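Undergrad: structural data only, the sequence is not supplied:
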């Protein structure tokens, strides 16, 4: 997108009206609130729905397989952001991508809400994967559009936006967890569908007034001749994939294990391809190439961070169900309620971090330093959760406060890394690839969860201490290394702070 168009967008958005931020932040805040309400409401009960027995309303899938499927599903959700970012940059812009994505997500949750069999489960996953790929990177990209490049409110704005994400993520497990775990999984998924419907209505009716031109420009549009060629290639690719799947499944070549390996390969290969294409593109300037090089170590750090944080909905969810004392202080706790801890802590501390960055101004840590601090906290959160087994062994139930402490520590890291990463991505992105670079940011989570799909099979109560210790230790070492390299990385950012 040209600087002239960027200026037109900023000028079209009312710059005051939402806690001292552009008015468009209200629309994006609550659109993402309802989208995350639907996503995390579904995810809070998904793993239990998969491995609970059929007699308890579940699908009866093997426990370790269910944990791997949730990781693979999470990886594909973020991997599909490549498609969403490309469609937004080349065909219909970020605003339409957000709206179309919301419709697909809603349909996916409706499919989950229909009592059926495992076929409906996988149909819903396809809708949700594609829908989130369209919505998730593009709504964040629009947040970047409503601020000028040097607006010091940007990091604070992303922190507020991130708090909106977590309001939805906090409330939804309380509702879907109660309904899904105690009454019916399908009713819980139905509540998630309603949440996405409300988000669509809000976006549709407030975007014109609050967002102005934000999201309406196609950054790097396809020429008419290119469109015809691209659509032909896509159609041929879909047919080839369908044929390969139809042939390989009966032959036993495409199994769940081989699919996990394939997603793992894609999780590593896609970011490499993306970086290479953007770096070599003639539309990328020399300054933008330098900034892309600075982005690589940040991306690697993000992969390590999300590899730990995303296990909150797999390994720690299983830990809550199997290893935690759920009758505590006179209350019977649902294991799904622990999924609300992460967003609850973010809601409490995000305003503090947003205030802190604004208060520090130019004295705040650099972007690489914030990432290194985030990694150190993530590693520490896994070191903490191995302590109960160290003190009391693996054959007794754990006080739930240990789990609460682990979630709390990783949140401190998340607030140093995630909203800052969103903001840094909008700053470091080449102009011709702005939405696609946001998709690249979400590929960090895709790569992390593809890695987790391979790693979670090594977890068991017997290997618990080794599992948490090794992963936590690696994160701490990487955090220290990034802190040492931070000044050098900063020089490659060419003025971005």
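TA: Received, thanks. This one's a predicted model, so the numbers in the text were calculated from it and none came from an experiment.

Undergrad: make it CA atoms for all contacts and neighbour counts henceforth
TA: Will do.

Undergrad: ranges for the strands of this structure?
TA: Using DSSP state E, the strands of the chain run over 327-328, 331-332.

Undergrad: and the last one, what does it pack against?
TA: Using 3 or more CA pairs under 8 Å, 6 or more residues apart in numbering; DSSP states H and E as the contact criterion, no helix or strand is in contact with strand 331-332.

Undergrad: off-centre distance for it?
TA: Chain-centre distance of strand 331-332: 31 Å, with CA atoms, centre = their mean, to the nearest Å.

Undergrad: and residue 142, how many neighbours?
TA: Residue 142: 25 surrounding residues under other CA atoms under 10 Å.

Undergrad: take the one below as the second:
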């Protein structure tokens, strides 16, 4: 209980503070996400950046990839330097400054790229650490209330994700892009106000780093950061001086780096001297297969704010149930279906117990996201150079959500279960790297449009996902043995 017995749906009032902060942060994130690709692809005459659809898709993919990748250093900074509480505050402030930078009514693209960089850095500080604070509201052993708290927290995320595309999309219509970016800044500002105002209800949680750096370690850290920044700046300057630097090529380089990160990390775990037992090594081999499956899933799923958004812009009728809508509004379908089906799937997994294994859930998710792209191929073929009903996209997002709820909720759980004892904490970040890999590679798939029609493009990606899903079903028994995941009767 909190001061005076005040609670938030039976939970400590501090949860209300974190719920509201995260809801508004997600409002700002999904609001920008809903218009970013179309803004970048709009011509300068329409106040956009004038990038090709292909390049805009690659940029959005890299943007999403880096958002998830920086969660790793963001968690480390909280643990060793700032503490979770201050990390969330400074992260939110940097995010808001990023949106303000993008909202400035100037023609220079410098403030757009600066804004995106600030949002990436701020999200790395805020996103992983606000979830940590939710967990710390509850004492050890209070797992039931903690799980319920995360369910409420998840609701806040999806409320922000649902309303943001509608509000920001409407404000940005008619080439008023900077007004949309401004709305995202206001959303993050409201989240910060709630966080500061309700900070007293957090009972000092996350005020101190778990293991603060010593003065000598701090100096060493600052030197490394300065060196890293200097190397990146010099490398970019040299590249630009050669006259070969382009945004498109830059996205390719970042994609390669993102792909290298998990390869290096898994090699470090498997080949390094960490006293791993034979069972731990076998479980890690199984996890690598699940990691690849998850990356393929996100590669398709996170094309929503780029390739599917372009389809909404160019090939769907702009109204739903007789109400005019903006292309960005289609980005609200996904969180709406998540809110509807989360309790259904939660009850389903409890009822099924271990009769449905983790590889089977991942396989089902891949087949669903593949099927959604088969639907997209049909819609693209029917549209041709014209338009089809927006209900095609409603169906696509419905199918995709059925897949997401079969993969996303169990991803962190299976990561924790299969992680070697020496890597329990670090491995949670690896799950988010799967999203990062999927986003980065998905952004580059736009290049297939040079040689494939839109229907063929969707079918190629659909085939990749379905084949990967069927492979998981074929090797389910083997993977269950490697994971030590045993079949037991479900509780009734």
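TA: Received the coordinates, thanks. Computed from a predicted model, the values in this text were never measured in an experiment.

Undergrad: quick TM-score on the pair, please.
TA: The TM-score (TM-score structural alignment, normalised by the length of structure 2) is 0.86; 484 aligned residues with a CA RMSD of 3.5 Å.

Undergrad: sorry, back to before: the strands of structure 1: which one's closest to residue 213 of structure 1?
TA: For those, proximity to residue 213 of structure 1 was assessed by CA to CA; strand 331-332 is nearest, at 50.1 Å.

Undergrad: average gap between the closest one and structure 2?
TA: Once fitted to structure 2, strand 331-332 of structure 1 is off its aligned match by 3.3 Å on average (mean CA distance after the TM-score superposition for structure 1).

Undergrad: okay, now the closest residue to residue 319 of structure 2 other than its chain neighbours: neighbour count?
TA: Spatial nearest neighbour of residue 319 of structure 2, chain neighbours left out: residue 325 (5.0 Å); criterion: CA to CA, 6 or more residues apart in numbering. Neighbour count of residue 325 of structure 2, defined by other CA under 10 Å: 18.

Undergrad: try residue 301 of structure 1
TA: Number of residues near residue 301 of structure 1 (other CA under 10 Å) recorded here: 23.

Undergrad: tell me which of the strands of structure 1 sits most buried.
TA: strand 327-328 (a mean of 12; mean count of other CA atoms under 10 Å).

Undergrad: and that strand, how far out from the chain middle?
TA: 32 Å.

Undergrad: returning to that earlier point: make JSON lines from the strands of structure 1 and add distance to residue 339 of structure 1 to it.
TA: Listed next are these as JSON lines, based on distance: least, CA to CA, whole Å:
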{"stretch": "strand 327-328", "distance to residue 339 of structure 1": "17"}
{"stretch": "strand 331-332", "distance to residue 339 of structure 1": "16"}
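
Undergrad: structure 1: which residue goes with residue 94 of structure 2?
TA: Using TM-score structural alignment, the partner of residue 94 of structure 2 in structure 1 is residue 104.

Undergrad: just residue 441 of structure 2 next, same as before
TA: With the correspondence set by TM-score structural alignment, residue 441 of structure 2 lines up against residue 451 in structure 1.

Undergrad: what sits against its match?
TA: 264, 267, 307 (CA atoms under 8 Å, 6 or more residues apart in numbering).

Undergrad: please redo it, this time with the cut-off set to 7 Å
TA: Listed by CA atoms under 7 Å, 6 or more residues apart in numbering, the contact set of residue 451 of structure 1 reads residue 264.

Undergrad: relative to residue 75 of structure 1, how far out is it?
TA: 9 Å (CA to CA, to the nearest Å).

Undergrad: next: residue 306 of structure 1.
TA: With CA to CA as the criterion, residue 306 of structure 1 and residue 75 of structure 1 are 11 Å apart.

Undergrad: quickly list what's touching both of these two.
TA: Counting by CA under 7 Å, 6+ apart, the contacts common to residue 306 of structure 1 and residue 75 are residue 445.

Undergrad: next, count neighbours for residue 225 of structure 2.
TA: By the measure other CA under 10 Å, the count of residues near residue 225 of structure 2 is 12.

Undergrad: can you pull the contacts of the counterpart of it in structure 1?
TA: Using TM-score structural alignment, the equivalent of residue 225 of structure 2 in structure 1 is residue 234. By CA under 7 Å, 6+ apart, no residues touch residue 234 of structure 1.

Undergrad: which residues touch the aligned residue in structure 2 for residue 86 of structure 1?
TA: Aligned counterpart of residue 86 of structure 1 in structure 2: residue 76 (TM-score structural alignment). In this structure, residue 76 of structure 2 makes contact with no residue, judged by CA under 7 Å, 6+ apart.

Undergrad: for residue 367 of structure 1, see how far away residue 444 of structure 1 is.
TA: Using CA to CA, residue 444 of structure 1 is found at 16 Å from residue 367 of structure 1.

Undergrad: the two: which has the busier surroundings?
TA: Counting neighbours by other CA under 10 Å for residue 444 of structure 1 and for residue 367 shows that residue 444 has the greater number, 27 against 21.

Undergrad: surely the more buried one meets residue 299?
TA: Yes - assessed by CA atoms under 7 Å, residue 444 of structure 1 is found in contact with residue 299 at 6.3 Å.

Undergrad: please pull up the equivalent of residue 165 of structure 1 in structure 2.
TA: Counting by TM-score structural alignment, residue 165 of structure 1 corresponds to residue 157 in structure 2.

Undergrad: nearest spatial neighbour of that match, chain-adjacent residues omitted?
TA: In space, residue 157 of structure 2 is closest to residue 23, 5.0 Å off (CA to CA, 6+ apart).

Undergrad: aligned partner of the one you found in structure 1?
TA: So, by TM-score structural alignment, residue 23 of structure 2 is matched to residue 33.
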